[in-house]
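Colleague: Sharing a sequence plus its predicted fold:
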Amino acid sequence: MARLAGPPEARNGTIMKKVALTVAVLALGLAACESKTANAVNNTDVSNAMEADANAAAASVDNALDNTANAADNAANAMDNAAANTVNNANNKM
């Protein structure tokens, strides 16, 4: 069995001080990592929200364009029908 150097009274508490110091350093390192992780999570949430908003806006624009095209088609069809009805009415009165 190996013997520790120095008299027992000189070693008293030295190991516990080293353990306490090691635990303190590790705790500080962990705290620093946690704040960076929280910031990364918050930044990711903001990015995801921005992407969702952009996708919703793009979908709204697409829907508006589709509705406008449909309205234009419906108006053209109505004009064609009105013209055909006018011709038919004129032919019926002859």
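Modeller: Happy to help now that I have it.
Colleague: From now on I want contacts and neighbour counts done on CA atoms only, so please keep to that.
Modeller: OK.
Colleague: and Ala49, how many neighbours does it have?
Modeller: Using other CA atoms under 10 Å, Ala49 has 12 other residues around it.
Colleague: Locate it within the secondary structure: which element?
Modeller: For Ala49, the host element (DSSP states H and E) is helix 14-92.
Colleague: Now find how far off-centre that helix is within its chain.
Modeller: Relative to the chain's own centre, helix 14-92 is displaced by 8 Å; criterion: CA atoms, centre = their mean, to the nearest Å.
Colleague: hold the first one in mind and look at this next one:
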Amino acid sequence: MNKSLVLAAVIAAAALVACGKKEEAPAPAAAPAPAVVEAVKDAGMAAAAATDAASAATNAASAATGAAAAAVGAAGDAAKAAVTEAAKPAVEAPKK
């Protein structure tokens, strides 16, 4: 009976210790290294510069498209005038 009593006391003590255990608090997150912070800032500035460059390229392409359209219109007008001038002798010949 003494052995049973000692065994029961040991089991009860183990149960109390197990139930009273507290979980460890999670470690606080470490602050990012200064090099990482600088790299992120540099990447942000590079992205902004790339966006500005893309916008400038878009504007230049738009201006070039407008100039090309104007050139096509002028070439069409010049061709029409040349054809009209070339056809004048043929139109006037039957009148004489």
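Modeller: Thanks, I have it. Computed from a prediction, not measured in an experiment: that's the story for all the values here.
Colleague: TM-score of the superposed pair?
Modeller: Overlay of the two chains. TM-score (TM-score structural alignment, normalised by the length of the first structure): 0.64; 67 aligned residues with a CA RMSD of 1.8 Å.
Colleague: Distance of Ala47 of the second structure relative to Ala86 of the second structure?
Modeller: As judged by CA to CA, to the nearest Å, Ala47 of the second structure and Ala86 of the second structure stand 58 Å apart.
Colleague: Val72 of the second structure too?
Modeller: Counting by CA to CA, the gap from Val72 of the second structure to Ala86 of the second structure is 21 Å.
Colleague: again with Ala64 of the second structure
Modeller: Distance, Ala64 of the second structure to Ala86 of the second structure, using CA to CA: 32 Å.
Colleague: swap in Ala75 of the second structure?
Modeller: 16 Å.
Colleague: And for Ser62 of the second structure?
Modeller: From Ser62 of the second structure over to Ala86 of the second structure (counting by CA to CA), the distance is 36 Å.
Colleague: can you name the residues of the first structure that stretch 7-21 of the second structure overlays?
Modeller: With TM-score structural alignment applied, stretch 7-21 of the second structure matches no range in the first structure.
Colleague: should've said stretch 51-64 of the second structure
Modeller: Stretch 51-64 of the second structure lines up with residues 31-44 of the first structure when matched by TM-score structural alignment.
Colleague: average distance between the matching stretch and the second structure?
Modeller: Taking mean CA distance after the TM-score superposition for the first structure, the mean distance separating stretch 31-44 of the first structure from the aligned residues in the second structure is 0.6 Å.
Colleague: Same question for stretch 50-69 of the first structure.
Modeller: Following superposition, stretch 50-69 of the first structure is found to deviate from the second structure by 0.9 Å on average (mean CA distance after the TM-score superposition for the first structure).
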